[in-house]
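1. Below: sequence and its predicted model.
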Amino acid sequence: MVLTPEQIIAANKANLETLNSLTKNAFVGVEKLLELNLQVVKTVIHEHLEHIQATANVKDAQTLLSMQAQFLQPFAEKMTSYSRHLQNISNETQSAMRSTAQEEMRARSTNLKNLVSEISTTPPTSGEQMVGSIKQAIANANQVYEYSQQAIQQVIEISSQQRQTLKDTAFKVSEEFSKLTTKK
């Protein structure tokens, strides 16, 4: 059995569609992550400005220290909430990508079964052509699997980097506030 140009084009088209779907899933995850981070930045800026305005009229150090402590108190809860949101985004993205990869693997499996069925009903012109056809089908399935795993790994890495960056920033801000409160 020889792969026709139409079959090769169809396989390549299926690969591109799968890659496109995986890429869209990854970008949806990145988009959600960006939206979350923008919301966090807006909230932090708003709360910080409110805090600055509230502390601007303070006349004694004790009141200022009390206000600083109240400002920092909900910080751990906010970090936990942010981490939960990151985890949800990561889980949703991984689930979508896994689903796409599974659908593609099912389609490839069906195609492989059809190919085997076709080979068994029509005698191949040569054993080499039959082996080449099977190798091509397996290579296509493996390629889709590798693409999906790479895309999932990229989303996980981006999520982890964003989470670590926020934690580092939060700890730096906390240290700066601690330094400010101990100086006054």
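-> Perfect, I can see it now.

2. Please count neighbours and contacts with C-alpha atoms only from this point.
-> OK.

3. Give me the neighbour count for residue 148.
-> 26 (other CA atoms under 10 Å).

4. now swap in residue 156 and tell me
-> 20.

5. List the contacts of the residue positioned nearest the centre of the chain.
-> By CA atoms, centre = their mean, the mean C-alpha position of the chain lies nearest to residue 155, the distance being 2.8 Å. Applying CA atoms under 8 Å, 6 or more residues apart in numbering, we find residue 155 in contact with 26, 29, 30, 90, 93, 94.

6. you'd agree the fifth one is up against residue 22?
-> Which is residue 93. No: here residue 93 lies out of contact with residue 22, judged by CA atoms under 8 Å, at a distance of 9.6 Å.

7. which ones are touching residue 94?
-> Residue 94 sits next to 152, 155 when contact means CA under 8 Å, 6+ apart.

8. Report the separation between it and residue 73.
-> 33 Å (CA to CA, to the nearest Å).

9. now do residue 57
-> The spacing between residue 57 and residue 73, counted by CA to CA, is 21 Å.

10. same deal with residue 64?
-> Distance from residue 64 to residue 73, by CA to CA: 14 Å.

11. who's in contact with stretch 73-82?
-> Contacts for stretch 73-82 (CA under 8 Å, 6+ apart): residue 167.

12. buried ones in it?
-> For stretch 73-82, the neighbour count (16 or more other CA atoms under 10 Å) marks residue 82 as buried.

13. Find out how far that stretch is from the centre of the chain, if you would.
-> 22 Å (CA atoms, centre = their mean, to the nearest Å).

14. dropping in the other structure now:
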Amino acid sequence: MTVKPEDFAAAQKASIETFFAITNKAFESIVKLTDLNIATAKDALAQAAELSEKALSAKDAQAFVAIASGTAQPTAEKALVYSKKVYEISTSAQAELNKFVEAQVAHNNKQVAQWIDDASKNAPQGSETALAFVKSAVANANSAYDSLSKAAKQAVEMAEANVEKAVKATKAK
């Protein structure tokens, strides 16, 4: 099998397009996280100012303790909501990256299969065993990748379910 310059150029172009698509998705996620962090910081600052005013207006130590203890639950809820949003942004970015990886793996599998077919057409007599071994190795690698991919997706689904349960449990309190 010979590689033509056009094939190489097409592969390079596809790689560059994929790189920029992944980079754009990464920057979109960074922007979302930055926006979330800015909003969270503004909210925390406003909450601190409000709490300071309440604390300064407390008539005695008991009132001060009541004010301070009354902020624990809302603060925990906000932290959980923040964590959930970070998790959602992260899993969304991961899902997008997985789409690119899966597409690339599918493309590479097709290309390897084509190379093996081309090699088998031009292979010397007696190399059938070696080619069968290569085909088997590729099939086993693809099967292992599929299994790992499914396991990773299940782990993400379980983690999402656990985060959702934690949010619901906190809101119920």
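-> Alright, I've got the coordinates. Computed from a predicted model, the values in this text were never measured in an experiment.

15. picking up where we left off before, the residue nearest to the centre of the first structure in helix, strand or coil?
-> Following DSSP: H, G, I helix; E, B strand; the rest coil, residue 155 of the first structure is assigned to helix.

16. same question, residue 177 of the first structure
-> helix.

17. mean per-residue distance, the strand or helix carrying residue 109 of the first structure to the second structure?
-> Residue 109 of the first structure is part of helix 75-121, with elements assigned from DSSP states H and E. Compared with the second structure after the fit, helix 75-121 of the first structure shows a mean deviation of 2.1 Å (mean CA distance after the TM-score superposition for the first structure).

18. and residue 119 of the first structure, what is it in contact with?
-> 1, 130.

19. ok, now how distant is it from residue 136 of the first structure?
-> From residue 119 of the first structure to residue 136 of the first structure the distance is 14 Å (CA to CA).

20. try residue 62 of the first structure
-> Residue 62 of the first structure is 75 Å from residue 136 of the first structure, by CA to CA.

21. So between these two, which is more surrounded?
-> Between residue 62 of the first structure and residue 136, counted using other CA under 10 Å, the more crowded position is residue 136 (16 against 12).

22. so the more buried one, which of the three states?
-> Applying three-state DSSP: residue 136 of the first structure is helix.

23. what about residue 172 of the second structure, how many residues close to it?
-> Quick note: residue 172 of the second structure (other CA under 10 Å) scores 7 neighbours.

24. cool, and residue 52 of the first structure?
-> 12.

25. Which helix or which strand is home to residue 49 of the second structure?
-> Counting by DSSP H and E, residue 49 of the second structure is found in helix 5-56.

26. after superposition, how close is that helix to the first structure?
-> Relative to the first structure, helix 5-56 of the second structure is 1.5 Å off (mean CA distance after the TM-score superposition for the first structure).

27. Tell me the helices and strands packed up against that helix.
-> Using 3 or more CA pairs under 8 Å, 6 or more residues apart in numbering; DSSP states H and E, the elements in contact with helix 5-56 of the second structure are helix 61-69, helix 72-122.

28. Quick one: residues in contact with stretch 98-111 of the second structure.
-> Against stretch 98-111 of the second structure from outside (CA under 8 Å, 6+ apart): 18, 22, 142.

29. circling back: what angle sits between the helix holding residue 109 of the first structure and helix 5-56?
-> If you take axes from the mean of the first three to the mean of the last three CA atoms, to 10 degrees, helix 75-121 of the first structure sits at 180 degrees to helix 5-56.

30. From the chain's centroid, how far away is the helix or strand encompassing residue 136 of the second structure?
-> Secondary structure assignment for residue 136 of the second structure, by DSSP H and E: helix 128-172. Here the centre of helix 128-172 of the second structure is set off from its chain's centre by 14 Å, with CA atoms, centre = their mean.
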